[in-house]
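In: turn this into a structure:
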Amino acid sequence: MNRIDERFHRLKQAGERALMPYLTAGDPDLATTRSLILEFERRGADLIEIGVPFSDPLADGVTIQRASQRSLLAGTTLPRIIEMVGGLRADCRLPLLLMSYVNPIFHFGYARFAKEAAAAGVDGLIVPDLPPEEAAELVEATAAHNLHTVFLIAPTSPQQRVRTIAAASKGFIYYVSLRGVTGVRSGLSDDLDASLRLIRAETDLPLAVGFGISTPEQVRMVSRVADGVIVGSAIVSLLEQTAGQPDQLKRAGDFVASLKASTIE
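Out: Prediction:
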């Protein structure tokens, strides 16, 4: 069984919700990314979303765009990220997902990517700019190596579109809680519960909610209706603010611990 399936099953049995922090790989370097992943595991994270930096990140707001630029300038590449995952897998039991735009994977080669990512210990893949109708080749390659491909559902997705995406997804469904790009928001959608009920009518997969979630209180609110909560920009922003500071790892870990505590209150 894929580690993603195992983790959601265990959390469901325990009556808990998953916390999935996001990190941009290689910001400021891959050694720091490795340390942060292990710290986040120690502080209660359930899954980790590892962002592959890209020069034109369409779904990401300015915070993650800046992180991607810093990472690219530091020389981060998809092969080096896969190598980093392979190096930490013996010390990390968490499900690890790569979030990448399709271009880096296409140029790497779908079959080669799936084989090498799975061998390194990657469990899943999120590709925000690849619709299910155009994903057959990649899905076939990843499925052959038990890598789950996760698709996104937006608030604007009609029910037929929800049905198509739900049928294509493996592991869980990523629900985009707000219109627009990633980034910290002061409030969340008022119709989140109703939207998730419509998706649950089409699938038994866990539903994880991301985009705009940045505080323990928002995590608490989302945890009441979703199976998992994804927090990205708030973490990346904290890392940007504490860059070069000796207590960066502890501060980031403390923040993740506070978010995880809000999933089980």
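In: make it CA atoms for all contacts and neighbour counts henceforth
Out: Fine.
In: which residues does the residue nearest to Arg89 when sequence neighbours are not counted contact?
Out: In space, and not counting its chain neighbours, Arg89 is closest to Gly121: 6.1 Å by C-alpha to C-alpha, 6 or more residues apart in numbering. For Gly121, the contact set (C-alpha atoms under 8 Å, 6 or more residues apart in numbering) comprises Val85, Gly86, Arg89, Leu96.
In: any idea how far Pro158 is from the nearest residue to the second one once chain neighbours are set aside?
Out: Here the nearest residue to Gly86 in space, its sequence neighbours aside, is Ala120; by C-alpha to C-alpha, 6+ apart that works out to 4.0 Å. Relative to Pro158, Ala120 is positioned 37 Å away (C-alpha to C-alpha, to the nearest Å).
In: let's see this one next, to set against the first:
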Amino acid sequence: MVNKLTETFAQLKRNQQKAFVPYIMAGDGGLDCLIDRLVLLQKMGATAIEVGIPFSDPVADGPTIQSAGIRALKAGTSLRNTLNELEKGKDLVTVPIIVMTYMNPVYRYGASSFVQDLQKAGVAACIIPDLPIEEEDLIVSELTEANIELIRLVTMTTPKERIAQIANRGNGFLYTVTVKGITGVRNSYDEELIQFLKMVKEVSPLPVLAGFGISSENQIIELTNYCDGVIVGSKIVELFAKNDFETMEKLLSVLQSVPR
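Out: Reported below is the predicted structural model:
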């Protein structure tokens, strides 16, 4: 059986389309609105949706997502009750769901139980940014058996040889971090990033998605000239906090009108 995320990217390639993956923080605004938000993003045209799990010591999150995580933790959100909520709504959400968490919650949950509950919830993939490839044996065999992808990240400071090594593992896509630092809205990108994306595309057999700091239509259009899609986090979290669904829909629709 083909993984839903892998199938989605194969379809995009056939149609010569680019991917738009929005990120939301589970439990920000209350866990009871999670499925409604996923369905809304699905209707707006999301390729897949990354669902962040709030964690007390995130290493990759900038101020906007950290604040959302704090709000979610105060509301009692956990990895376990988020997966329970995703399981309840899995028949309503047809786009691939990617759960983003850290290794500490997974370790406390138990790797086998975590993977079993991902599978029950219909999750297609997960991201564990603090899990290096040298330690993937802690969980990767269980994920593979459950037909759940492990999405790996590369950064602008990752050597080319290691990028090739990482890119040749698994399926799904390669998460390419576009800044030297944490998440958060940026106003511009430079030539160094463009050259980096070109290099990653050259060595990666997987679709290459750019993430971190992407916040405007112009950035999305520019960056997708050099990669297969974008992941937009802080801006989506900010727009949900403002209930600005008009701007959100406009942002998600930008790739649908760009000729490829």
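In: next, the TM-score between them, please.
Out: For this chain pair, the superposition-based TM-score is 0.95 by TM-score structural alignment, normalised by the length of the second structure; 256 aligned residues with a C-alpha RMSD of 1.3 Å.
In: on that earlier part again, neighbour count: Ala120 and Pro158 of the first structure, which is higher?
Out: Ala120 (19 against 11; other C-alpha atoms under 10 Å).
In: would you point out which residue is most central in the second structure?
Out: With distances taken as C-alpha atoms, centre = their mean, Glu50 lies nearest the centre of the second structure, 3.9 Å away.
In: the helix or strand where it lies vs the first structure, mean deviation?
Out: Here Glu50 of the second structure sits within strand 49-52, counting by DSSP states H and E. In the superposition against the first structure, strand 49-52 of the second structure averages 0.1 Å from its aligned positions (mean C-alpha distance after the TM-score superposition for the first structure).
In: buried residues in the next helix or strand after that strand?
Out: Downstream of strand 49-52 of the second structure, the first helix or strand assigned by DSSP H and E is helix 63-74. Buried residues in helix 63-74 of the second structure, defined by neighbour count with 16 or more other C-alpha atoms under 10 Å: Thr64, Ile65, Gln66, Ser67, Ala68, Gly69, Ile70, Arg71, Ala72, Leu73.
In: show the subsequent helix or strand relative to helix 63-74 of the second structure.
Out: Assigned by DSSP H and E, the successor of helix 63-74 of the second structure is helix 79-88.
In: can you list contacts of that following helix?
Out: 26-27, 31-32, 34-35, 53-54, 101, 105, 109, 117-118, 120-122.
In: selection in PyMOL covering whichever of the residues you listed are buried, please.
Out: Typed into PyMOL, the line below selects the buried ones among these, using 16+ other C-alpha under 10 Å:
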select buried, resi 26+27+31+34+35+53+54+101+105+117+118+120+121+122
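In: out of the contacts of helix 79-88 of the second structure, who's nearest Lys18 of the second structure?
Out: Gly122 (23.6 Å; C-alpha to C-alpha).
In: could you measure from the residue nearest to Arg89 of the first structure over to Ser100 of the first structure?
Out: Counting by C-alpha to C-alpha, the gap from Gly121 of the first structure to Ser100 of the first structure is 16 Å.
In: in the stretch 101-250 of the first structure, which spans are helices?
Out: 102-108, 110-120, 136-143, 159-168, 192-200, 216-223, 233-241, 248-263 (DSSP state H, counting those that start in this stretch).
In: now the ones you listed in JSON lines, with distance to Met20 of the first structure?
Out: Output for those, formatted as JSON lines (distance: least, C-alpha to C-alpha, whole Å):
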{"stretch": "helix 102-108", "distance to Met20 of the first structure": "21"}
{"stretch": "helix 110-120", "distance to Met20 of the first structure": "19"}
{"stretch": "helix 136-143", "distance to Met20 of the first structure": "21"}
{"stretch": "helix 159-168", "distance to Met20 of the first structure": "20"}
{"stretch": "helix 192-200", "distance to Met20 of the first structure": "18"}
{"stretch": "helix 216-223", "distance to Met20 of the first structure": "11"}
{"stretch": "helix 233-241", "distance to Met20 of the first structure": "11"}
{"stretch": "helix 248-263", "distance to Met20 of the first structure": "9"}
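In: alright, that wraps it up for me.
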